[in-house]
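A.B. asks: what's the 3D shape of this:
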Amino acid sequence: MSSSPDPQPDELAGTEAPFVSHLIELRDRLLHSVYGVGAIFILLCLYPGPSQVYDLLALPLVKSLPEGSKMIAVGVVSPFLIPIKVTLLAGFGVALPWVLYQVWAFVAPGLYRHEQRLVLPLVASSTILFYLGVAFCYFFVFGQAFPAIQKMAPASVAVSPDIEAYLDFVLTMFIAFGVAFEVPVAVVVLARLGVVTVEQLREWRRYFWVAAAAVAGLVTPPDAVSMIALLVPMGLLYEVGIWAAGFFLKYSAAPDSSAS
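C.D. replies: Model (predicted):
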């Protein structure tokens, strides 16, 4: 009668902490995140200043306005509050890696080694991809979309966008492109959870392109350049996600399941 192999010891055995300790650590991690965002916000307020931060955000639109045209502020306190809000959001964006590190430091002790090999690369790659999506939107899409939109305006209309409406539009676009660039991360997570297989992802490629075209048509300005600028990266990133899913399924497999 053959004896079964001894089960591997649990890596997390003996690492349990009281519930109150978890709450204290969570509080500390949240405070560290707030301190990081606050420090970047104060630095941006000191240099270059909220007004300059907003001017940088508005630069793609201002460059496309007719000569002599400027943006307007409808609200009484909008000239003060909107630049402050933009600076705070910029501070959060710059401090995002620090915030995510605090999240990772909080959850990492409760993860197995093979789970850490999956989560840490996903956290890092999702941050980089979100930054790439925002940068792509700011430097390319806005530069193509705003001039096209201005050409569609009737000659009888004076184009003077409101600074608050522009901020809402920019945030919507940044979130849309940032989330769209997370396609590889979403594909890897779904494959790792067993919701889909790599083979199914390959078979559903054409359906993804149709869904991506619908999403691009809904979230982008009404011009073909912006729609294609979102559709093509989403399609390419889907292919990257298929490749990454196959790699991470092996890289993050549990020890017992990876053994033949």
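A.B. asks: drop to CA atoms for contacts and neighbour counts, all remaining ones
C.D. replies: Noted.
A.B. asks: ok, Lys70 to Ala176 distance?
C.D. replies: Applying C-alpha to C-alpha, to the nearest Å, the value for Lys70 to Ala176 is 26 Å.
A.B. asks: burial of the closest residue to Val123 other than its chain neighbours, as a residue count?
C.D. replies: Sequence neighbours aside, Leu100 is the residue nearest to Val123 in space, at 7.4 Å (criterion: C-alpha to C-alpha, 6 or more residues apart in numbering). By the measure other C-alpha atoms under 10 Å, the count of residues near Leu100 is 15.
A.B. asks: tell me the SS of Leu100?
C.D. replies: helix (DSSP: H, G, I helix; E, B strand; the rest coil).
A.B. asks: ok, Lys70 and Ala176, which is more surrounded?
C.D. replies: Ala176 (20 against 15).
A.B. asks: so how far is the helix or strand hosting that one off the chain centroid?
C.D. replies: Element membership of Ala176, judged by DSSP states H and E, is helix 163-180. Distance, stretch centre to chain centre, for helix 163-180: 12 Å (C-alpha atoms, centre = their mean, to the nearest Å).
A.B. asks: Just the buried positions in it, please.
C.D. replies: Neighbour-count burial for helix 163-180, counted by 16 or more other C-alpha atoms under 10 Å, picks out Ile163, Glu164, Leu167, Val170, Met173, Phe174, Ile175, Ala176, Phe177, Gly178, Val179, Ala180.
A.B. asks: Could you also give me the structure for this second sequence? I'd like to compare it with the first:
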Amino acid sequence: MTLLEHLRELRTRLFRASIAIVIGVIIGYLIHNYILHILQDPYCALSEKQVRNSNHGALPAGWQCQFVVMKVTDPLLLTLKISLYAGLIVASPFWMYQLWAFVAPGLHRNERRWAYVFAGLAAPLFALGAVLAFVVVSKGLEFLVNFMPPSTSLLIEAMAYIDFVTGMMLVFGVAFEFPLGIMLANIAGIATGKRLLGWWRIAVFIFFVFAAIATPTADPFGMTFLALCMSLLYFGAVIFALVNDKRRGRNRPAYANIDDDEMSSLDDYEVEPVEAAGPIDGYDPIDAPTAVAAPTPVERPRPLDRGYDDIT
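C.D. replies: Just a heads-up that it's a prediction; the model follows:
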């Protein structure tokens, strides 16, 4: 395909993916209230617990879990944001297939096989990270709320809370994709399992630094939990790399399976006989070489007294 044909195909793939995302956004809009209710559960559970503690275990009549809206446009923006996130998740199989259909023709058969494995692991790992982030949010909120003075009440702004929860889910989901990069580097021969195992101290330190920077909260629970999960996934990727190296025979010299007293075998070498001269495939044979003329004798040099020297 020419460059213009590739661009046309990319335009077609992007258009189809956009149509799928728009349909997903419409579906997300229809269920955005249900999604918002799920995202509110950690805050509502914490708020209900505080109210019960302050009222001797009983809830006041007509009590409801409510959020604060600071701007007039926030309800519309909140609905659109939830619908967009839901649409991306609902339409993810289709737009990921369009991306794969554009990239797959340029890969070899072996590369396609590993690409199928990575594509199959990417979505479950991201979903696992998002679910764990949702669990961590409740612990983080409880830790942060404990620093609130007794004379104050907790009212959380809706947009800020949704950004906080979705940000945590996004950070955890992206962080859980890191082991796939390690596996890809090992399959490509860039890093061996033995080398990756030797880097475990540096890797764990980098994970804690990344978790401290990426998590949107100041509580130690989210940071520590994310760093520990990334460390466990790193060691899992190292085990895969060690097994893959052993299967492919890496880190082993070519003479590893040869005994010290074993002789080199010459049976593998085949001697092909020289064919007689004759016409081959319609071509005439090369003529025999002619004899070389005998060399002429070299004249003896004259003495210096009978001729000229080099100067005169």
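A.B. asks: What does the superposition give as a TM-score?
C.D. replies: The TM-score (TM-score structural alignment, normalised by the length of the first structure) is 0.81; 233 aligned residues with a C-alpha RMSD of 2.3 Å.
A.B. asks: ok, back up a step: and the angle for the helix or strand following the helix holding Ala176 of the first structure with helix 163-180?
C.D. replies: Next helix or strand after helix 163-180 of the first structure toward the C-terminus (DSSP H and E): helix 183-192. Counting by axes from the mean of the first three to the mean of the last three C-alpha atoms, to 10 degrees, helix 183-192 of the first structure lies at 40 degrees to helix 163-180.
A.B. asks: which residue ranges form the helices in the second structure?
C.D. replies: 3-30, 32-54, 74-90, 92-103, 109-145, 158-175, 178-187, 193-198, 200-214, 220-248 (DSSP state H).
A.B. asks: Of those helices, which is nearest Ser151 of the second structure?
C.D. replies: helix 32-54 (11.3 Å; C-alpha to C-alpha).
A.B. asks: Show me what the closest one is packed up against.
C.D. replies: helix 74-90, helix 109-145 (3 or more C-alpha pairs under 8 Å, 6 or more residues apart in numbering; DSSP states H and E).
A.B. asks: closest to Leu4 of the second structure out of those helices?
C.D. replies: helix 109-145 (24.6 Å).
A.B. asks: Quick check, Val37 of the first structure in contact with Ala95.
C.D. replies: Yes. Between Val37 of the first structure and Ala95 there is a contact under C-alpha atoms under 8 Å: 5.5 Å.
A.B. asks: counterpart of Leu46 of the second structure in the first structure?
C.D. replies: Aligned counterpart of Leu46 of the second structure in the first structure: Ser64 (TM-score structural alignment).
A.B. asks: quick one: the nearest residue to its match once chain neighbours are set aside from Val159 of the first structure, how far?
C.D. replies: Excluding the flanking residues, the one nearest Ser64 of the first structure by C-alpha to C-alpha, 6+ apart is Pro147, at 5.2 Å. Noted for Pro147 of the first structure: a distance of 12 Å to Val159 of the first structure, by C-alpha to C-alpha.
A.B. asks: Now list whatever residues contact both of the two.
C.D. replies: Both Pro147 of the first structure and Val159 are contacted by Leu65, under the criterion C-alpha atoms under 8 Å, 6 or more residues apart in numbering.
A.B. asks: give me every residue that touches whichever residue in the second structure pairs up with Phe174 of the first structure.
C.D. replies: In the second structure, Phe174 of the first structure lines up with Met169, judged by TM-score structural alignment. With contact set as C-alpha under 8 Å, 6+ apart, Met169 of the second structure has these partners: Gly129, Ala130, Val131, Leu132, Ala133, Phe134.
A.B. asks: follow-up on the earlier one: and the residue nearest to Val123 of the first structure, how far is that from Val187 of the first structure?
C.D. replies: Taking C-alpha to C-alpha as the measure, Leu100 of the first structure falls 20 Å from Val187 of the first structure.
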